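Student: need a structure here:
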Amino acid sequence: MPNKNLSNLLDSAQTAQRIPVKNLSPVTSSGKIHIREQKGQLQQLRTGINGLFLALFFLLPFISYEGRQAILFDLSQQQFIFFGTTLWPQDFTILAWVFITAAFLLFFITVFWGRIWCGYLCPQTSWSFIYVWIETRIEGSRNKRYALDKAPWSVDKLKKRLLKHIAWATIALFTGCGFIAYFVPARDLYLDIFSFGASFWVTAWVWFFAICTYLNAGWMREQMCLHCCPYARFQSAMFDANTKTVTYDASRGETRGPRKRNEPSSLGDCVDCNLCVEVCPTGIDIRNGLQYECINCGACVDACNQTMNKFGYPANLISYTSENSLAGKAEPFYESYKFLAYGIAALIMVSVIAVDIYNRNSIELNVLRDRQSLYRETVDDNIENSFTLKIRNKTQQTRLYRIYVSGSNAYQLVGEANLTIKPGEQLDYPVTVLAKPELLAGTRNEITFTVAEQHNYSQISQQSSFFAPI
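Tutor: Alright, predicted model coming up:
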């Protein structure tokens, strides 16, 4: 009997400790989040940035420079063309430094504005909002879409769903073309794809990225942000007390509760309208505090300010603010060790890129000796060695070059020393070098080949060995 009373007492205590959970997430029974369309200053800013980003994404491949596509990853020729500069595989360390620098700049911005990249510039967010916009135009508002999901299949429902998915697929196909246009000539790609004249591999890659876009933006959406994106998991490690992120002012908003307009209330400013949840693309309730799912898009800020304006309350119950700001503290951001660390790291990376670009040469030279014989003696008792010079013109213009040989001995180059090399071409040029045996210091002598661009200061040198008899 005492054991039974103890068990009942424990059950009662556990029941008393349970926190009631109110399901505020606008999720259908199928698990899909239906976003309420929201307007406001931040959404106008986000739409403008997304529009600029999309315009650049689709139009950049059509920009020409010096008669060629300005930006092109030419995989068949193993070169990356960027506005007159050609990067070859051996130059891709520059791209690596660029990506590393971009990462540190992202971390640097995150210290101040949190996950702002995700809300305003991330392609996943941009395309998801485009797909939601199309869905809203065809199927109606959030409530209508929710009702359409629950409604039995009919001709009207089939028509709306078919039209929506056709629009999604069209956007996805153009997106696939837009991405591949950076790898094959853009002016021919669209015509070849839509006239079914493209090669198998080009068509396959276009459709691969089209399918990825269709699935990511149309079906997965917030699942990519919640479960697939690694940035969502580690971005909180970069936050500090001065990081401005979308935050609910609980001291002002609680205790929340509904009320009528222009009616005195002892409650907090939050009227529990739930709009901040309904407009959230990841379906969270920002009033529960900082959450890794928040992408800082500002939709809840605009929705809350809209409600505050209707009730005559001050704006920014939900706003971009920091922990110190909420607490009334004013600490300079530049005193943060994270600010210094990421800032210094970004400056170092930019310096490395600058040095790498400065030291980059527009000529590539590789000297190969003739492996069949170390040396040959001529009829006039001179010694000759044969070499093959692999010279690459890394520019996008035809260049004139001159070959020089130098060393501790009087070397003489046999053959034509002036060369013309086409853009991006690698020329295998065999040369023969003569030397008088009495001027050679030993059996193995140093020799330097220099290839210099005429009418320019660009040149490159490489050492090799000149062999002679004992």
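Student: Every contact and neighbour count from this point should use C-alpha atoms.
Tutor: Noted.
Student: list the helices and strands the longest helix along the chain packs on?
Tutor: Among all segments of the chain classified by DSSP state H, the helix with the greatest residue count is helix 155-180. Using 3 or more Cα pairs under 8 Å, 6 or more residues apart in numbering; DSSP states H and E, the elements in contact with helix 155-180 are helix 41-59, helix 123-139, helix 200-215.
Student: Return the list of helices and strands in contact with the next helix or strand along the chain from that helix.
Tutor: Remark: after helix 155-180, the chain's next helix or strand is helix 186-194, criterion DSSP states H and E. Helices and strands touching helix 186-194, by 3+ Cα pairs under 8 Å, 6+ apart: there are none.
Student: Next, the angle helix 200-215 makes with helix 186-194.
Tutor: 80 degrees (axes from the mean of the first three to the mean of the last three Cα atoms, to 10 degrees).
Student: Doesn't residue 464 belong to a strand?
Tutor: Yes. Under DSSP: H, G, I helix; E, B strand; the rest coil, residue 464 falls within a strand.
Student: So what's the residue count around it?
Tutor: Using other Cα atoms under 10 Å, residue 464 has 16 neighbouring residues.
Student: dump the residue contacts of the residue nearest to it when sequence neighbours are not counted.
Tutor: In space, and not counting its chain neighbours, residue 464 is closest to residue 447: 5.4 Å by Cα to Cα, 6 or more residues apart in numbering. Each residue near residue 447 by Cα atoms under 8 Å, 6 or more residues apart in numbering is listed here: 405-408, 463-466.
Student: quick one: residue 382 and residue 438 touch, right?
Tutor: No. Using Cα atoms under 8 Å, residue 382 makes no contact with residue 438, being 9.3 Å away.
Student: who's more crowded, the two?
Tutor: residue 382 (14 against 9).
Student: Apart from its chain neighbours, what residue comes closest to the more buried one?
Tutor: Residue 382 sits nearest to residue 436 (Cα to Cα, 6+ apart), 5.0 Å away.
Student: List the residues that contact that neighbour.
Tutor: 381-383, 410.
Student: which of those count as buried?
Tutor: Among these, those classed as buried by 16 or more other Cα atoms under 10 Å are residue 383.
Student: ok, so of the contacts of residue 436, who is nearest residue 284?
Tutor: Ranked by distance to residue 284 (Cα to Cα), these are led by residue 410 at 79.1 Å.
Student: Could you list which residues are in contact with the residue lying closest to residue 135 once chain neighbours are set aside?
Tutor: Spatial nearest neighbour of residue 135, excluding adjacent residues (Cα to Cα, 6+ apart): residue 164 at 6.2 Å. When contacts are counted by Cα under 8 Å, 6+ apart, residue 164 touches 134-135, 138-139.
Student: Proceed likewise with the subsequent sequence, for comparison:
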Amino acid sequence: MNQIPVKDVTPKGNRGDENYDLYAKREHIYVKYYKGFFKNFRTISGFMMLVMFYGFSWIQWDGHQAVLFDLPSRQFHVFGFTFWPQDFMLLSWLLIILAFTLFFVTVFAGRLWCGYACPQFVWTWFFIWAERVTEGDRNQRMRMDKAGWSGEKIARKTAKHAIWLIIAAASAIAFVGYFTPIRELVPSVISWNLGPWETWWIGFLTVATYANAGWMREQVCIYMCPYARFQSVMFDQDTLIISYDDIRGENRGKRKKGVDYKAQGLGDCIDCDNCVHVCPVGIDIRDGLQYECVACGACVDVCDDIMDRMGYERGLIRYTTEHALKGGTTHILRPRLIGYFIAICAMFIAFSYTLYSRVPLEVDIIRDRGQLYVEASNGMIENVYTLKLANKSQIDHRFSIEVTGVEGIKMAGDSEVLIRSGELLDHPISLQADPRFLERPNYDITFKVQALDDKSILVEEDNRFIGPVKR
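Tutor: The predicted structure is shown next:
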């Protein structure tokens, strides 16, 4: 029966031995250069992510940095929207949507996120490119590492690590530029005039990026990333994953082109090990489905190239499903996938509606609790309030304040206020009402705060007006 193979890859010396060492020394992975469709697709997706990461902080929007998380002011600007700490519920909502999207993609096509969009691997391939440019391809790097130190080796190693550090430092500056305005940060970096906060984080992120993408690489994915551990529970027999067709490929063996290898009892696999040499996590896909596999498609590209050279059919290693390998039919639409899709659509529609119907004004009314009411010198009953008004938009607005709910109620204080962009204003007012119209000891009143230059910015907030108890 044809199915995705699973093979015991425990080192031979450890099988059946109850006292073996769980620690295995890391073997450096020399990734071979190759070409192919999936590599081109990954290059495009990675390039787009790098452009967004390095470029979004430089975009200006209504006179502000388009994406800026201003922690001291507790304001988060994202393309025309300004969010405050009390809006973190929207962030939680967004994270839930992204989590369901990740589940949906995993059920449909396995670890597609890891192979084509994960920042760890985007930067890892970036660093591998720098390694190849300075030290050469796989065989050259292996020979150089085995050889003794020479002037050329020192120069190449120095150039590689210099490029790594430049990329890491640029990444750190770009990241901090989302918290400190990038147009102020870069001149400060150039002039060595950074504050302690920026200095610490740029230094820390430079070291972290240099270590993770340059030295640790696959170790982050294998040992540190939790996704590798739980993603398999979302797989089913219709999940699209990379697999080796062992029925077609076995038995492996070398052969000459044009020779009838079938008569020799050989399969299509020529045992060139190129699928191993191009794998960024160093696994052999022919050993079966493994949690280390990040579904980057490198082995598919290089195997297809070998098949083309040998004149064999492509697809010895390919994106496929277990049902397809068994000769059955792959079911794209299945209950779990449909359920995830419906949930994502419903949450996204609700999130979008909430976001775009959100009024960039927050009104919080605090009634003076020191005394219920005051009888003014003119005989009017007076209540005192403090209006906390937050302008969440990225432009200044002048607002009008109106109060309804009690006949003849009057406002003592400014009925119009100017609130700057991102400003939180405490605006005290007092309301006076004629006791002749106060039949009850308390009334529901409504504060109406509206922008004079934009009628769509309107908030109505309820409160209470307290009067004397009539006997």
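Student: now what about the TM-score between them?
Tutor: Scored against TM-score structural alignment, normalised by the length of structure 1, the superposed chains reach a TM-score of 0.91; 448 aligned residues with a Cα RMSD of 2.1 Å.
Student: Kindly provide the distance from whichever residue in structure 2 pairs up with residue 144 of structure 1 to residue 132 of structure 2.
Tutor: Matched across to structure 2, residue 144 of structure 1 falls on residue 140, judged by TM-score structural alignment. Distance of residue 140 of structure 2 to residue 132 of structure 2, given as Cα to Cα, to the nearest Å: 9 Å.
Student: how much space between residue 433 of structure 2 and residue 427 of structure 2?
Tutor: From residue 433 of structure 2 to residue 427 of structure 2 the distance is 20 Å (Cα to Cα).
Student: Show me which of the two is the more surrounded one.
Tutor: residue 433 (22 against 15).
Student: what's the matching residue for that one over in structure 1?
Tutor: In structure 1, residue 433 of structure 2 lands on residue 435 (TM-score structural alignment).
Student: wait, what's in contact with the aligned residue in structure 1 for residue 42 of structure 2?
Tutor: Structural alignment (TM-score structural alignment) places residue 42 of structure 2 against residue 46 in structure 1. Neighbour list for residue 46 of structure 1: 119-120, 297 [criterion: Cα under 8 Å, 6+ apart].
Student: how about 6 Å then?
Tutor: By Cα atoms under 6 Å, 6 or more residues apart in numbering, residue 46 of structure 1 lies in contact with residue 120.
Student: where's it relative to residue 56 of structure 1, distance?
Tutor: The value you get for residue 46 of structure 1 to residue 56 of structure 1, if Cα to Cα is used, is 15 Å.
Student: again with residue 88 of structure 1
Tutor: 24 Å.
Student: the more surrounded of these two?
Tutor: residue 88 (16 against 11).
Student: Just the helices from the stretch 201-350 of structure 2, written as ranges.
Tutor: Here the stretch 201-350 of structure 2 has its helices, by DSSP state H, counting those that start in this stretch, at 218-219, 227-230, 246-249, 274-277, 298-310, 322-325, 335-356.
Student: Distance to residue 202 of structure 2 and mean neighbour count added to those helices, as JSON lines?
Tutor: Output for the helices of the stretch 201-350 of structure 2, formatted as JSON lines (distance: least, Cα to Cα, whole Å; neighbours: other Cα atoms under 10 Å):
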{"stretch": "helix 218-219", "distance to residue 202 of structure 2": "23", "mean neighbour count": "20"}
{"stretch": "helix 227-230", "distance to residue 202 of structure 2": "27", "mean neighbour count": "14"}
{"stretch": "helix 246-249", "distance to residue 202 of structure 2": "49", "mean neighbour count": "18"}
{"stretch": "helix 274-277", "distance to residue 202 of structure 2": "34", "mean neighbour count": "21"}
{"stretch": "helix 298-310", "distance to residue 202 of structure 2": "33", "mean neighbour count": "20"}
{"stretch": "helix 322-325", "distance to residue 202 of structure 2": "46", "mean neighbour count": "19"}
{"stretch": "helix 335-356", "distance to residue 202 of structure 2": "33", "mean neighbour count": "14"}
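Student: Please identify which of these is closest to residue 183 of structure 2.
Tutor: Closest of the helices of the stretch 201-350 of structure 2 to residue 183 of structure 2 is helix 335-356, at 28.4 Å (criterion: Cα to Cα).
Student: Residue 220 of structure 1: which of the contacts of residue 164 of structure 1 is nearest?
Tutor: Out of the contacts of residue 164 of structure 1, the member with the shortest distance to residue 220 of structure 1 (by Cα to Cα) is residue 135, at 14.5 Å.
Student: Return the residue of structure 2 aligned against the closest one.
Tutor: Using TM-score structural alignment, residue 135 of structure 1 pairs with residue 131 in structure 2.
Student: ok, that match - how many residues close by?
Tutor: Residue 131 of structure 2 has 24 nearby residues by other Cα under 10 Å.
Student: before we move on, what about residue 224 of structure 1?
Tutor: Residue 224 of structure 1: 17 neighbours (other Cα under 10 Å).
Student: Next one: the aligned partner of it in structure 2 from residue 307 of structure 2, what distance?
Tutor: Matched across to structure 2, residue 224 of structure 1 falls on residue 220, judged by TM-score structural alignment. With distances taken as Cα to Cα, residue 220 of structure 2 is found 32 Å from residue 307 of structure 2.
Student: again with residue 243 of structure 2
Tutor: Distance from residue 243 of structure 2 to residue 307 of structure 2, by Cα to Cα: 16 Å.
Student: just checking, the match of residue 433 of structure 2 touches residue 411?
Tutor: Yes. Residue 435 of structure 1 sits in contact with residue 411 when judged by Cα atoms under 6 Å, with a separation of 5.1 Å.
Student: Count the neighbours of residue 89 of structure 2 for me.
Tutor: Residue 89 of structure 2 - counted by other Cα under 10 Å - has 10 other residues nearby.
Student: again, but for the one 5 residues further on
Tutor: By other Cα under 10 Å, the residues close to residue 94 of structure 2 number 16.
Student: That one maps to what in structure 1?
Tutor: Match for residue 94 of structure 2 (TM-score structural alignment): residue 98.
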